[in-house]
Structure formats: structure tokens, C-alpha cells
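Student: Attaching a predicted model along with its sequence, questions to come.
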Amino acid sequence: MKQSAENSPAVKRLVLIGGGHSHLSVLMRLGMNPVPGLEVVLITRDVHTPYSGALPGYISGIYDFDDIHIDLRPLCQFANIRLIHEEIHQLDLSGKRVICKDRPPVRFDVLSINIGSRPNASKIPGAADHAIGVKPIDHFLSDWNRVKQDALKHLENSEPYSIAIVGGGPASVELAFSSQAAIQSAAETSETDGSLFRVKLLTADTQLLKFHNNRVKDFTRAELERRGVELFFDHRVTEFKPHTIICDGKDPVKADVIFYATGASIPQWPADCGLAVDTDGFIAVNTHLQSISHPFVFVSGDAANIEGHPRPKSGVYAVRQGKPLAKNLVRYATGRKLKTYLPQKHALALMFTGDRKAIASRRNWFFHGHWVWALKHKIDTDFMRKYARLPAIEPTLRVQRGLVDSETEDQLREHAIRCAGCAAKVGSDTLQSVLSRLKPATQPDLVGDLTTTEDAALIKITSERMLAQTVDYFRAFINDPWLFARIATNHCLGDIYAMGARPHTALAIASVPFAARQIMQETLDELMAGCVMTLNEHDAALAGGHSNEALEMAFGLSINGYGHPSRLLSKTGAREGDSLILCKPLGTGTLLAADMRLKAKGRWMDAAFDSMLVSNRAAADAFINYGAHACTDVTGFGLAGHLAEMLAGETVAAKLEIEALAVMEGAVSCLQQQIFSSLHADNSRVRDIMEIDATASNTPLLELLFDPQTAGGLLASVPASEADKCMKELQSKGYNEARVIGQVIERTEDAPAIQIK
């Protein structure tokens, strides 16, 4: 978390709720034209925000997941915007705070809401249990993939299967066309063969597409009927039951699965929080997209109704509101007059018909054919690319020409983007060189000295109690203070658990970027709340600390832990025949490096952060219970570097199975793109004590051995006879990616310490 590209302090905060189409324009505008002094926070339920216009193409199998989703994480990184992955249900408008579930509230000076809408049929009795809404789209996609497989299984067994869709608007029609096309194509049945597979479309109206012209209505009805879709008009749904739709005054309609894509509605919470809403329940705004009740709140997209300018709920209008919204948010924040926005009265409508054809209409126009689909495809893909193809982050090197030779200059430029987290460590060789020259005083109760490579210092308290002390501190790798502190605290605790001790007390050191007093206080509050939450989960007390102002956010802890000498673990002591077990996957270094370069997908980073939050406490217990001879935590020096520390001065070596490594999603892709942490090159020097066979040398997994880990897992040398039982306990405790990655072997004279195969 830096002040800004111009090194200006944050003095005002804009909070965006929701990653809808309007906010995409805001994010891009703020990335291209940042506002010095304006801190921006995006709070969103979906990090991969779906583009609803391309959903029918996904259902039909034309697009994949990434084709129809805009990844908000690279966009936020590009714009230096804090991203919080959370769904919001409560606002404190009087206190100007967004209320979060587990973390401290997020205060704002200006608020913008772009949360989209959901089908209003969700309010019909039984909808939650017996029907599937097309929104939220992420829920629908999960259900759709299950439904498709279920349908194909029935058809393969020559069993009938039917889908019912409630709604008569464009979304329902497109779902009918695309779902039929997808299942018939996969099952290789004809579109007119309704003997086994049926699609039923129900609407409360007497016609489909009531806001479209008659030519569109007539063509769509005829085309659906030609394809064997069964149409039910004047069917007002009153209740959903298992595989049954109850309609007012009509016979029940049966189906194996029921979808609904009816008119739009929004959640109740905006009204409950005090925002003015219209008679339909949508947030009422003026022509500045500004709440009529709270001028510091702006609303766009489906959630808003502009007074005097009602429009259909369509992504077209949400997209068009993006630019004026971005301008007015900045103008309001900077005290300038707002611009008036008047939505267009008519928009081009494009509907996919499931056969690489589409319908185009606007007012009285109507077209259908392959060329319309080509137009729709271009519009959709151009929109997606606009937010996916971001400017590259180029490293800058400020060294006066002539101070170094060109080769050295190239090497410096290659590593000009410096990583944070544990990848910001000083290289192992540099550290050991410095430590070897120090002559510190000694203490009789201190076990070991600076030449000892243990994860924590040990001090003998009594014959039955040892004190373990460790310290760690690093720059932030994400601009979310609360999440960063949670991960940093978990990382710091890792050294205590690697020693087999239990954390007792901690002292914190927090570096906070200079900003307006209230923003600095809130940043520190979030840091300390995340820290204390994590310490409390580990029964450790925060006893004090130190804070300071800095250019970048950083955090660390000095932790005291206690343990009985008989239960303590040591980094050294591995024995021939032991199994090497690693309890967590690898990949944080390259993923964080990719994140800095806008190359990491949001879902990769979410999974990586989740892994970094996994405690090593239960793993340490398992290793102690099954007699581990040696243990360490894999952090900044990478797996190979920390394994080398375990083997230093020992008469044993290690043989690793490269394919046995558990790898975080996206890590291999990043390594294949030559995206390495800035500490990777230093860590790679351990190759000098390694022997790598030909097969291993040709796999990208090899580079994972040198990837610096933040909050990495424990690596233990466990007796082979206990390895299976140890693995079962680890997996029962939630370490689903724990792996036996190799064995400890005899080390002959001049043999490499680490063998890779």
C-alpha cells in the first residue's frame, strides 16, 4: 500500500460497492487518470464479475469462463484501488460506514453502489428451495453445469428430461434457445426431437418480449415453436414445489429442473439502511446518478431508477452510465459542479438464438442471422478486451548512465520491480555473510548462537520450559491492511510452530503511510484488528508494540512462545529413511510477482490468500505426534533453500520427487511466463548443492523449489513407518494439499545434498 504514484497522502476516501458494468468504467478512468489524494476502495461479492451479455454464449458452449468474466483484481491493481472480497448487506449512512461481516467497518466520504439486480421471482414461495435464478450469475453457472450433466446422463440412459424456464423477457428467451442448443448438441439429438428432452417456457403475459416490436415477438415465438420449445402464456406463478410450478388458475407444470429469469428487483438492504427508493423498490437517483436522499451516495445500473427517466433494466444502460458516473464521482469528491446525465430512450437489443445466429432490434427495426451474431460477438469481445488488456507495468531503473556497464544495468532493470512479503528478505548468502562477522555477547541460558539456523531463538527458563523467540516484518504485498495483517501474523507464528512451541505473547510493529489523520487511524485500526483476530485464534496475547509513519505499509511481530524440551522440534536431525512431508502448496512468490505485474487472475490470488491464512499449528502437532526428527517452515528462501538449511552439516541428503509437489493454481502458468519473485535469483544459488536429473530439469515445477513463500507450510522429516498415519492426520485437520515430497537418504562423500528427480 503506497501513498500514490505521485507520493501524495490520501485525504479523502471513495468506496465502490459492487463490480457491475458502471463501476468498470470508474476503475478504468481512475487507473488512466488517478486523482492525487483520493483513496479508492472496491468492495465486491464477485472478483470475477460476469458479463451478462455473453452468458448465452457460455451456456451454448461457445465461450469459456474467462471469456464471459472480467477479472477485477488486475484492474484494481492497475488503478491502485484496494479490493475487498465481501458481500455487503448493511450501511451506516449517518456515520458514513460500510458494515462488514468479520472485519472493521470501512468509512467513506463518497459512496457509489453498482450491485445489479436479481429476478423478482426470488420472492415467490419455494423459489429458494425448488428453482434456480439466472442471477447471481456465479450461482447460476454452478447450477447450470450440474443440470447439464444431469440432463446428459438421463438422455444417455434413454430417460426423459425437461427444463422449465419462468419469464417472458430477453433473458428467458435466450436461456431457452441456448440451453436447448447446448444439451442437444452434447447429446447429439435434433432440435425437433422432443420425445426425450423438452424445454418449457412460461410467462405471466399473453406474449413474449413485451417491450420489443411485433416483428421480433412474432419471429421469436415462431422460432421457439419450430424448435419444439413448449410455450405457456398467461401462467402467473404463485409457488414453486419440487419439480413443479404452481400457477394461478392453471394446471401445475412439471419439470426436472426449474429456472427463472423474471423482471428485476434488488435486495431490501438499501431501503433498510435509509436510502430513498421508488415504488418498485429501486434506489431513487437524480440525473447526476446521485441519491435523492443522501447526496454523498451515487447509484448506477439496475439498482437505480433515474427520476423522470424510467428505462428497462439492461446492461446497455449500466455500461452507458459508467463514464458520467466516473466524472461525477470525481467532481463531487473535488467539490465541483456535477454533470447531468440523460439516458438514451432506445437502445440496440441483441438476442442470441443458440445457433450462432442472433436477433437485432431497435424501435421498429428487426434483423436475424449469422451476421447479427458476428456483430454481437464483436461487441461483446471488444467490451471484455477493453478491461482485460491493461497497460504493461514496465520496471523503471534510476541509475545514472555510465555508473555501471550495460550488462549490469540490464540485470538491475530486470529486477527493478521488488517484491514484498517474505520475498523482500535479504538473500541467504548476503545474510550469512553478515552474521558470520558479528561477535555478539553470550548468555548461559541461550541455546545456540547466530550460527545456528533455527527458526526461533531458544532460551532455557527451567528444565521443563523453554522460551522460543522470533521476529518477522515485511512490506505489504496487498493494499488491504486487514487481510495483510492477518497473513503477516500467521506468517510470524509459523516460526514458533516450526519449533514445536506454543505462542504466548507478541509485540507488533506497524508502518503506516502518511495520510489525513482519520485515514491513518483507520489503516492502523485495520492492521491491528487483523493482527489481534489472528493472535486470538492462536491463544496468543498482543502485549504491545510500536508504530511509525512510512512511505509504504509494512507490518511485523516479535513473538514469544513456550514449549517443553521433549516436544520441541529442531531444523536439523533428519535421519536416513525418513519421509519428507510438506503440509501446504507452493507458489506464493511467483503469484505475488504476477499480481504486481497485472498478470495474476483474481481467483488465483484468492486461493493463494486462503492458503496463506492456513495456520501451521495443527501440522506441528501432527509432526510432533508422529515423531518428526526435523522441521522448518518454508518461507522466503524457498523449499530448496530451507531444505538446504535442514541438511547443512548433516551426514544425510534428500531426494525430492518434483511431481509430488502440491502447487497453487496459476503458479505454473506464471513461471512459464518467466515471472519470478525478486528473491528467486538469490534463492536459485542453492543449485550448487543440487543434482537434477534430465526429466526434472525440463519441467516448470523445478523453479518452484526456489520460489519464496509467504506464510508457507511446515516441512518435516518423519519416520517412514509413521508417514502414512501422519498424512492421514494432516488431511483430517484440513491440510488437503499435504504431500510426501521425498525421502532422506545416505549422503556419500562429495555427493549433492539435494537430488531432484
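Tutor: Right, received. Where do you want to start?
Student: switch to C-alpha atoms for all contacts and neighbour counts from now on
Tutor: Noted.
Student: Who are the packing partners of the helix or strand harbouring residue 174?
Tutor: Secondary-structure assignment from DSSP states H and E places residue 174 in helix 170-187. The helices and strands touching helix 170-187, judged by 3 or more CA pairs under 8 Å, 6 or more residues apart in numbering; DSSP states H and E, are helix 55-59, helix 137-156, strand 161-166, strand 197-202, strand 349-352.
Student: For residue 692, find the nearest of the ones you listed.
Tutor: Among the helices and strands packed on helix 170-187, helix 137-156 comes nearest to residue 692, with 42.3 Å by CA to CA.
Student: List the neighbours of the closest one that are in contact with it.
Tutor: Helix 137-156 is contacted by residues 50, 52, 59, 132-134, 160-161, 183, 186-187, 196-197, 257 when judged by CA atoms under 8 Å, 6 or more residues apart in numbering.
Student: before we move on, what about stretch 173-191?
Tutor: Applying CA under 8 Å, 6+ apart, the set of residues contacting stretch 173-191 from outside is 56-57, 59-61, 148, 151-152, 155-156, 165, 199-201, 224, 227-229, 351-355.
Student: Next one for the comparison:
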Amino acid sequence: MAVLVGAGHAHLHVVRQSAQLRDAGVDPVLIAPRWFHYSGLATGVLSGALQPEAAKIDVEVLARECGVAYRPGRVVGIDRSDRRLVLDTGERLTFDAVSFNIGSEVAGSGNAQPAVMLWPVKPLTELFELRRALEAAARTTDAAPTVVVAGGGQSGFEVAAAVTGLMERLRLRPRVFLVVAGAPAWGPSRARDRLLQVLTGRGVTIVGGAVIDHDPGHCCLADGQRLPCDHLVWAAGLRPPALIGALGLPVADDGRLRLHPTLASIADDAIFGAGDCAVVDVAPRPGAGVFGVRAAPILLHNLAALGDGRPLRVFRPQRSWLSIMDLGDGRGLAMRGRFWWLGRSALQLKRYLDLGFIRRMRARLPQPKDAAHDRL
């Protein structure tokens, strides 16, 4: 039996193609929360351009239609010697092989004070709730709430753009601060400069520094600055979930599970990984959804190979990849290597790719036939 822990990009593909596992004599089981929220559409929802339902996949329905045994919930522990997983329900599940595709979580968000709402960018449902909170506030006042976004990575910039877009749709003057610690290092420098120009032109205030605390109505920076703040969005770095560190397996400096190119752990060939929670040792890449998508066919093949004895394949992550940011105003910023463009066509391409992924995952499949041979 092969257990899929988490419903990330790679595992959704494996579930859709699970007939290949059964044909190889491998019984798949999926353990994940019922709803998958697609990261590529999260800021589109936050900006008000899309409804939350556009970014959701019913994992239980998908598993049932694909003939995959499904258990709602999360894995909270593992006994590698006995090959058992511990679920948050208390159930213990034996496995022959297990794969982790559980994404990432926000690091260092601290504790929110009652009068200052703190919204981490992960889980993505927090961004959907932030939109509801901002819309509710807009119904009771003519002034937009003050939103501080902490984080100078792509997520921080994109969230600041999305919040600004939501305020624009609500016909309110945006009151958004983007707090950036150091010079942003992602993407081509000219693309970053152009994005800064766009955001400041739309009313976003860029502040150098690091948020270290927050109290009612304000947040505090390391240099002593105090910014007005009704809602603090925390986008200052991501880390793998604590479960990865609890596996007792080698991890990289950033906490991700270290993998062979076969996507198996470098220390246990029955434990696989994909997506943001793992990294291929010989070809490290940053966390990005594209790598989970590209790794999925390799993961599917190698899990099936456990049953039919075929040689394992290796995953070779590309050196450059397309990344498109939703700017919340009908435009996108597309980047690949040193090439970039900003405009409506970039967002149109992003919507085509992201909504296409959702459509493929929702598309109905014929019920798979039960295989008669023995299972792994």
C-alpha cells in the first residue's frame, strides 16, 4: 500500500492517474483535508477578481471518482521502524511506501493582539478570510482599513497588490504598507523596479525594515518605527510543516526533506516527497508550484514501480521557470529567467494556466475497474 500524505499539486495528479498504480499492484490511500485551495488563484480571490469557489477542489470527491481510498485529516506522527503513520484521529495506518506533498507554512508570525488582526499567507484560507474582513469593514466606513504586509518576497508584493486591488474594487482609497527587510532579491531587477513603480503609483507605501511586534492599532519595526495597522499580513518567509522535521530523516538547511532524484528520501527509499516540503539534493530549487507539477509524473511512475519492478525514473528540475504574479488590477508580471513582461496578457496567461489546472482536476473520470491481482 502506498499512502499519499497531503493533496498538493503532485498528489492530485497521482490521484487522477491512480489506475496506473492499481495496474502495477499498488493500492493508493490519500490522507488530506477535504478541500484543496490552489495557491495560483489565491491572490485573485483576495483581490476580488475571483470567488473563493474558483480556487477550491473537493479532494474527497476527486478521490472517490478516481477509486482512491480517502481519509480526511492529517498525519501527526510516524513510526518508521514499524511502517506506521499516526493520524490526528488517533488511527494508525500501516504503509509499504509513503509520499509527502504537504506544502509549507508561514514562519515566525507571532501572536496577534485582539485589536490587530494577523493574517498569515498560509494556509490560503486566511487570505480568503482577510478578504471577507476587509469587505465587511468597507460596509461600515468610508475609509479603507490600514493593511500592513510584512515580507519582501514575491508573496509579499503580490499580496500587497491584491489588497490594493480589492480596495480599488470597493472604491476606497488604498491604505497599504509593504514592509521590506533589505533589497528584494527575486526576479530581474528591472522587473522589480517596474513593479515598485506600479505599486507606489497605486498608493502602496514601501517601508524598509522588519516587523517585530504589533499592538492595538499599530505594528512595530526593528528600527523603532510604528506604522498604523488594522490588519497585519505576514508573508515574511515560509518553512516546511513540523511533520517533515519529525520524520527523523535528513533535511536541508531550510527544513525541507532531502531527496534523491528519484524523489525518495536520501536515507529511506520507502519515503517520498514532492513540492514545497522537499528538495532534490543535487538540484535544489526554491519552493514553487511548478516543481510539484513537473515532479508528479515521475512520482507516479516510481510509486507504481514499487509494485511491478520497473526501473525508477529521475526528476530533473528545470533551471528556469515561468512565474506570473497577479497584480490585482487586471495585469500580471510574468518572469522567466532574465526575461519579463508586465501587462494584461501576462495575467490572461496566468488565468489560462491556473484555471486549466482546476478544470483538469475537477473533470469527471469513468469509475476505475477493480484489479484482481495482489496489491503492495
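Tutor: On my side now, so go ahead. Just so we're clear, the structure is a prediction, and the values are computed from it rather than from any experiment.
Student: Send over the TM-score of the superposed chains.
Tutor: Superposed pair, TM-score by TM-score structural alignment, normalised by the length of the second structure: 0.92. Supporting alignment: 373 aligned residues with a CA RMSD of 2.5 Å.
Student: Now a PyMOL select for only the buried ones of the contacts of stretch 173-191 of the first structure.
Tutor: Burial among the contacts of stretch 173-191 of the first structure is assessed by 16 or more other CA atoms under 10 Å; the matching PyMOL selection reads:
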select buried, resi 56+57+59+60+61+148+151+152+155+165+199+200+201+224+227+228+229+351+352+353+354
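Student: Go through stretch 15-31 of the second structure and flag the buried ones.
Tutor: By neighbour count with 16+ other CA under 10 Å, stretch 15-31 of the second structure contains the buried residues 15-16, 18-31.
Student: Name the helix or strand for the residue nearest to the spatial centre of the first structure, please.
Tutor: Centroid check for the first structure by CA atoms, centre = their mean gives residue 606 as the closest residue, at 3.1 Å. In this structure, residue 606 of the first structure is located in helix 602-612 according to DSSP H and E.
Student: Determine the set of other helices and strands touching that helix.
Tutor: Judged by 3+ CA pairs under 8 Å, 6+ apart, the packing partners of helix 602-612 of the first structure are helix 72-79, helix 481-498, helix 588-596.
Student: Read off where the first one ends up in the second structure.
Tutor: So the one you mean is helix 72-79 of the first structure. Under TM-score structural alignment, the alignment places helix 72-79 of the first structure onto residues 59-66 of the second structure.
Student: repeat for stretch 214-231 of the first structure
Tutor: Structural correspondence for stretch 214-231 of the first structure: residues 189-206 of the second structure, per TM-score structural alignment.
Student: Residues contacting the matching stretch, please?
Tutor: Taking CA under 8 Å, 6+ apart as the criterion, the residues outside stretch 189-206 of the second structure that touch it are 160-161, 164, 173-180, 184, 186, 333, 340-341.
Student: switch the cut-off to 10 Å
Tutor: Surrounding stretch 189-206 of the second structure, the residues in contact under the criterion CA atoms under 10 Å, 6 or more residues apart in numbering are 147-149, 152, 154, 157-158, 160-161, 163-165, 168, 173-180, 184-186, 327, 329, 332-335, 338-342.
Student: now swap in stretch 241-249 of the first structure and tell me
Tutor: 125-127, 129-131, 162-166, 202, 204, 234-240, 251-258.
Student: Among the residues you listed, which ones are in helices?
Tutor: Among the contacts of stretch 241-249 of the first structure, DSSP state H puts 127, 129, 130 in helices.
Student: would you list those in a markdown table and tack on neighbour count and distance to residue 14 of the first structure?
Tutor: Rendered in a markdown table, the data for those read as follows (neighbours: other CA atoms under 10 Å; distance: CA to CA, whole Å):
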| residue | neighbour count | distance to residue 14 of the first structure |
| --- | --- | --- |
| 127 | 20 | 36 |
| 129 | 10 | 38 |
| 130 | 17 | 40 |
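Student: Make CSV out of those residues and add distance to residue 406 of the first structure.
Tutor: Shown next, in CSV, are those (distance: CA to CA, whole Å):
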residue, distance to residue 406 of the first structure
127, 68
129, 67
130, 68
